[in-house]
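**Student:** Okay, here's the prediction I keep looking at, along with the sequence it came from:
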Amino acid sequence: MLTTSELHDIAKKAERIFARYGLPCCLTGGVACQLYGTTRLPNDVDLVVLTTTYQQEELKRMLVKADPQFYLVSSKDPYATYKVLWYRFGTIYSGFARRCKVDLLAPGIMNIPDVPKRYIETIGGLPAMPLMLLLFMKLQARTDHRDSPKDFMHPKQWSDVFDINQLLDIASCRGETIREKTKWMPQSFVDAALSRIREYIANIPESKSKWRAIGYDRVQSMPR
């Protein structure tokens, strides 16, 4: 199990390397959730690099070139054309080294919208995806994991539910509302999220009050 400190160190290294290229980035996934206050321990680093100039494979190679502790391995999928990015701790001993998977994303991938730099939150010295966007991405992850054709992905939806419920409480405590915090997001992205919220409430009715606390009922009944 990796420590929170180790995960943060990886993220900081990657952020500094991309900064040399003038590329802002923000954390998403479990590390971003934890920065906002969720309690589930993440086991990898998910970073959104805010660029439309470079492809994912180019971004991976930037890190590998800049720091030898980042390295690439072939995917287990024999038909895959991409490499998987890992971060190695220390040196290899007897063929084994502790390591961490690093996923690099960019706007457009997984429907991630382009995030204006002014909306990125700095928490503990790390850039975090805006909370409402992070919540919407977790909703999407929950649906994707549940509907995946790969059976081993299905249990991950319950980790997503755990994160979503805690993020809802955190957003409510911060006074955030859907209407106010989604003005910059593409309408199609927000509409898809609202559809997932309806489904989430139908599946988990006890969450209805949490969604109401961040203004879901109001955004449903009024035009944007």
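**Tutor:** Looks like it came in fine.

**Student:** CA only for contacts and neighbour counts going forward, please
**Tutor:** Will do.

**Student:** how about the helices in the protein?
**Tutor:** 4-20, 29-36, 56-66, 131-147, 156-173, 178-181, 187-203, 208-213, 216-221 (DSSP state H).

**Student:** Flag every buried residue along the fourth one.
**Tutor:** Translated: helix 131-147. 131-143, 145-146 (16 or more other CA atoms under 10 Å).

**Student:** by contact count, what packs against it?
**Tutor:** When contacts are defined as 3 or more CA pairs under 8 Å, 6 or more residues apart in numbering; DSSP states H and E, helix 131-147 packs onto helix 29-36, helix 156-173, helix 187-203.

**Student:** Below is an additional structure, to be compared with the one above:
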Amino acid sequence: MEAAWAAVCTLWSLGYSAAIFGGLACSLYGIERPPQDADILVLPGYMWYAPDPESLKRALVSMDPVHFYARASKNPGATYRVLYYRRPEPGGFTCKVDILLPGILHLPALAPAQIIWIEGLPVIPFALLLLQKLQAYDDHQRSLERHHFVRWEKDKADIDELLGIQARVREVMDERPWADRGLFSDEFMALSARRVEDYATRYECRAQWRDLGFAV
């Protein structure tokens, strides 16, 4: 959480708001698996122009070079750099920080009122996180690259734990937010409906997803 907090605060100072998604968001909502990195969705703040991920990484490093640094990707032919947060003191640690913008992975441009605050950190809504995790599970299941494919079991464990957080699940059951096109695009919901059907059929959990408002 230290890496995410540092990134969010630095982005605020640059004029951008942000929300956490991915494994760290799952952890903040209450699942047990410790996150391996910090995934940050950068949102328009008072800046009038749209940034790109690489310029944001450079800005974070420039603003706080003690804690942030970037390295070239290990992927052959990649032009992007990988951002890291470090605590340089003895006994410190290093954490990868992924910077994404709305539109990537069907992530929406959240309004301030849509951001959920947990332990002082901004997080994407629970319903959105659940479908994002389902998307990750599906993508990893279908990947031909072993280092991606093997991650599907962790994704499934995350989904099952999220579905076990009764208070949050009850909120989704009451709100049925799936028609909110500010959160879920038509394309994302069409893909999600197919993913829910596949998941619910494979793991015999149709009732859980039906209670959330899906026709399975």
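**Tutor:** Sure thing, it's come through. Treat the numbers as computed from the prediction; the structure is a model and nothing was measured.

**Student:** Tell me which of the helices of the first structure is the most buried.
**Tutor:** helix 29-36 (a mean of 22; mean count of other CA atoms under 10 Å).

**Student:** so where is that one in the second structure?
**Tutor:** Aligned using TM-score structural alignment, helix 29-36 of the first structure spans residues 22-29 in the second structure.

**Student:** what sits up against the matching stretch?
**Tutor:** 1, 33-39, 118-119, 123-124, 126, 129, 132-133, 158, 162 (CA atoms under 8 Å, 6 or more residues apart in numbering).

**Student:** what's the mean gap between it and the aligned bit of the first structure?
**Tutor:** Superposed on the first structure, stretch 22-29 of the second structure shows a mean distance to its aligned partners of 0.7 Å (mean CA distance after the TM-score superposition for the first structure).

**Student:** ok, now how distant is the aligned residue in the first structure for Glu153 of the second structure from Met137 of the first structure?
**Tutor:** Superposed on the first structure with TM-score structural alignment, Glu153 of the second structure falls opposite Trp158. Plainly put, Trp158 of the first structure is 15 Å away from Met137 of the first structure if you go by CA to CA, to the nearest Å.

**Student:** Excluding chain neighbours, give the residue nearest to the residue mapped onto Val8 of the second structure from the first structure in space.
**Tutor:** Aligned by TM-score structural alignment, Val8 of the second structure pairs with Glu15 of the first structure. Excluding the flanking residues, the one nearest Glu15 of the first structure by CA to CA, 6 or more residues apart in numbering is Cys25, at 6.6 Å.

**Student:** Leu85 of the first structure too?
**Tutor:** Once flanking residues are discounted, Leu85 of the first structure sits nearest to Leu72: 4.7 Å by CA to CA, 6+ apart.

**Student:** Would you mind measuring from the one you found to Thr81 of the first structure?
**Tutor:** According to CA to CA, Leu72 of the first structure and Thr81 of the first structure sit 12 Å apart.

**Student:** can you check Pro116 of the first structure too?
**Tutor:** When distance is defined by CA to CA, Pro116 of the first structure is 30 Å away from Thr81 of the first structure.

**Student:** In contact with the residue nearest to Leu85 of the first structure, which residues?
**Tutor:** Counting by CA under 8 Å, 6+ apart, Leu72 of the first structure makes contact with Lys60, Val64, Lys83, Val84, Leu85, Trp86.

**Student:** next one: Lys208 of the first structure
**Tutor:** Lys208 of the first structure is in contact with Ile201, counting by CA under 8 Å, 6+ apart.

**Student:** Next: Asp103 of the first structure.
**Tutor:** Shown in contact with Asp103 of the first structure (CA under 8 Å, 6+ apart): Asp44, Val45, Asp46, Leu47, Val84, Leu85.

**Student:** which residue sits farthest out from the middle of the second structure?
**Tutor:** Pro90 (30.0 Å; CA atoms, centre = their mean).
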